[in-house]
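Asker: generate coordinates for the sequence data below:
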Amino acid sequence: MDRVNALILSMAGSNVELIPEIADHLISSGGKRLRPMLTIASALAFGYEGDGHVRLAASVEFLHTATLLHDDVVDESDLRRGRKTARTIWGNQASVLVGDYLLGQAFKMMVEVGSMRALAILSNASAVIAEGEVWQLSAAKQMTTSEADYTAVIEAKTAALFAAAAEVGPVIAGAGDAAEKAMAAYGLNLGLAFQLVDDVLDYGGSASSLGKNVGDDFREGKITLPVILAYAAGTEDERAFWRGAMEEGRNDDAALARARQLIERHGALEATKDRARRYGQAASAALDGVPASRSREALLAVVDFCIERIN
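Answerer: Here you go, the predicted model:
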């Protein structure tokens, strides 16, 4: 991971001064680096001995970072990982363009690895992520969103990159189809668990644990699983409140307090936690056929780390 971090900083460089300034603001802001770590660990778990995993891991982080830069513009977010977002400091245009630059650098590193299969997996994930973000945008502020719809959205916008990051490890290690499928399943389930944990923290956590303002999803009209479950279980008066808050923008601090009360009343946070834990268990189970090693233990530890944020 030290090599990955050094490569990330190197590839974020440019003669255009604003590019490394904005990139470094987000890259060095204390991100967990979970996704590139999955690539490193999954490659080593299957005996990989080259250095392609370092480039692919850096590519994965650049894909993720570019998505964050773009997301903050779309969501008009002011805080990311406890710091001002790039858009609030440098503006929307610079944030979008630097995100585009990082995407280009990500694909450059993928090509340098020389694995068409890995390139196909990561480029497909990039397209799926964008598709998921557009899908979420179209579903925003729509209380008709079902749990199945929402699961499909987060599978695309969040879990797809986790899955790709884990899958490319056995690909470059030449570990075979079964290993690739196992690691893709691990990453997909981990990504779903990770997003549901974030959903819980937005209503039941703190800004320090979440890395952004608590209640941001509510204020932005994002329909997440706790809201979907509370709405489904609510009275007609409660449903009218949710429609007013999410669809019509009546989402001040008093509304947020009532939203948290309703979510608690109907056990929506606990239900979301239960689903997150089940996805975490599925992620761990996907590693059953992976040979015992420090890397396998690291992959299991990531699942524990993710779930422990809500315990």
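Asker: can we go C-alpha only for contacts and neighbour counts from here?
Answerer: OK.
Asker: contacts for the helix or strand hosting residue 120, please.
Answerer: Here residue 120 is covered by helix 116-139, with elements defined by DSSP states H and E. With contact meaning C-alpha atoms under 8 Å, 6 or more residues apart in numbering, helix 116-139 is reached by 60, 63, 107, 110-111, 145, 153-158, 160-161, 164-165, 167-168, 171-172, 223.
Asker: to check against the first, give me the structure of this:
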Amino acid sequence: MSATVHRLAGSEPSLDPMIDLVTDDMTLVNVAIRDRMQSEIPLIPELAGHLIAGGGKRMRPMLTLASARLLGYSGSRHHGLAAAVEFIHTATLLHDDVVDGSDMRRGKRTANLIWGNPASVLVGDFLFSRSFELMVEAGSLKALKILSNASAVIAEGEVNQLTAARRVDLGEDRYLEIIDAKTAALFAAACRIAAVVAERPEAEEAALDAYGRNLGIAFQLVDDAIDYTSDAGTMGKDAGDDFREGKMTLPMILAYARGNEEERQFWKDAVEGRRDSDADFAHAVDLVRATRAVDDTIARARHYGQRAIEAIAPFAGGPAKDAMIEAVEFAVARVY
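Answerer: You can find the predicted model right below:
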């Protein structure tokens, strides 16, 4: 076991070790991504390329590659699967921005704002189709089952979130159920498929699944906290987007539960779309700070981050394990 120090409360962790670890593999994945987003219909690569080349860190496919390195896998079947993971993620982003009516993504105008909702939905469908082609070509029925199941779970999570929209009575349990499906499921699958193609025991599959799932939950919790603490330059979207869209994320859930009658009425009005001005958002920020809702959201992210690190404790130490641990630390530290 590695003696790596877990710096979840420490200083400035980075994704650079993971990026460096998988650079060569990621070059091949990027080739697959560029090849499969091509089409004789010019709008498809134009719209897909807007998002795929839009500055995302490609964390999910990197997790597939890093997990393969952790296992000592020396084959190439994981390259296509990592590309499939990125296509699934990109397709869900295209669909999400349509559902949410978003106009910013990673600091750029969203595809739906530029090309319209119908084009964004249809190109998202195209990318889903490409992802399934890549899964089949990997030649693993088990990997296909894991990723196709993750795709279904993500869609269920999105529908669950849609039906919970603008409901101030959304509790913490249902919120965690939603983010486990819409965010953590793909993180988990991205890691698990590496053990499948490496033909490792079920216990190692489960360990990587747990690492990815807990990292995904921590990642989303921090995203939700950042909505009340950051700006477009840091996050790639405007601060307060979740607030203005009436999304009951954990900071709002906690602040509502801890508020007095007047404060709870404010949150109810906000969720129902009656309080969405800049002044309202400033008041919301004051309330989540006063009730320690953001602090406790970050504390929960640390908890899930530590669970992710513990999940890979049985694996041998080395650059891959260290990079995966630091990736967790980076995910949690983004809020600062």
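Asker: thinking again about what came up before, average offset of the helix holding residue 120 of the first structure relative to the second structure?
Answerer: Helix 116-139 of the first structure differs from its equivalent in the second structure by a mean of 0.4 Å after superposition (mean C-alpha distance after the TM-score superposition for the first structure).
Asker: which of the residues in that helix are classified as buried?
Answerer: Buried positions in helix 116-139 of the first structure, judged by neighbour count with 16 or more other C-alpha atoms under 10 Å: 118-119, 121-123, 125-126, 128-129, 132-133, 135-137, 139.
Asker: just the contacts of helix 116-139 of the first structure: which are in helices?
Answerer: Among these, the residues falling in helices (DSSP state H) are 60, 63, 107, 110-111, 153-154, 160-161, 164-165, 167-168, 171-172.
Asker: restricted to buried residues, select those residues in PyMOL.
Answerer: The PyMOL command for the buried members of these (criterion: 16+ other C-alpha under 10 Å) is given here:
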select buried, resi 60+63+107+110+153+154+160+161+164+165+167+168+171+172
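Asker: out of the ones in helices among the contacts of helix 116-139 of the first structure, who's nearest residue 206 of the first structure?
Answerer: residue 154 (21.8 Å; C-alpha to C-alpha).
Asker: what's near enough to touch that closest one?
Answerer: 132, 192, 195.
Asker: if I look at the first one, how far off is residue 125 of the first structure?
Answerer: This points to residue 132 of the first structure. According to C-alpha to C-alpha, to the nearest Å, residue 132 of the first structure and residue 125 of the first structure sit 10 Å apart.
Asker: skipping its backbone neighbours, what lies nearest whichever residue in the first structure pairs up with residue 251 of the second structure in space?
Answerer: Residue 251 of the second structure maps onto residue 226 in the first structure when the alignment is built from TM-score structural alignment. Sequence neighbours aside, residue 268 is the residue nearest to residue 226 of the first structure in space, at 4.9 Å (criterion: C-alpha to C-alpha, 6 or more residues apart in numbering).
Asker: repeat that for residue 151 of the first structure.
Answerer: residue 192 (8.0 Å).
Asker: tell me, how many residues neighbour that neighbour?
Answerer: Here the number of neighbours of residue 192 of the first structure (other C-alpha atoms under 10 Å) works out to 28.
Asker: surely it touches residue 276?
Answerer: Yes - Residue 192 of the first structure is in contact with residue 276 according to C-alpha atoms under 8 Å; the separation is 7.1 Å.
Asker: between the two, what contacts are shared?
Answerer: In contact with both residue 192 of the first structure and residue 276: no residue, using C-alpha under 8 Å, 6+ apart.
Asker: counterpart of the residue nearest to residue 226 of the first structure over in the second structure?
Answerer: Per TM-score structural alignment, residue 268 of the first structure is aligned with residue 293.
Asker: give the contact list for its match.
Answerer: Contacts of residue 293 of the second structure (C-alpha under 8 Å, 6+ apart): 250-252, 254-255.
Asker: related to what we said a few turns ago, the match of residue 251 of the second structure against residue 200, yeah?
Answerer: Yes - look at residue 226 of the first structure against residue 200 with C-alpha under 8 Å: they come within range, at 7.1 Å.
Asker: among these two, which residue is more densely surrounded?
Answerer: residue 226 (28 against 23).
Asker: and the nearest residue to residue 17 of the second structure once chain neighbours are set aside, how many neighbours?
Answerer: Residue nearest to residue 17 of the second structure in three dimensions, not counting chain neighbours: residue 323, with 5.2 Å by C-alpha to C-alpha, 6+ apart. Residue 323 of the second structure is flanked by 22 other residues according to other C-alpha under 10 Å.
Asker: got the contact list for the match of residue 251 of the second structure?
Answerer: Going by C-alpha under 8 Å, 6+ apart, residue 226 of the first structure touches 199-200, 263, 268-269, 271-272.
Asker: cool, thanks, signing off.
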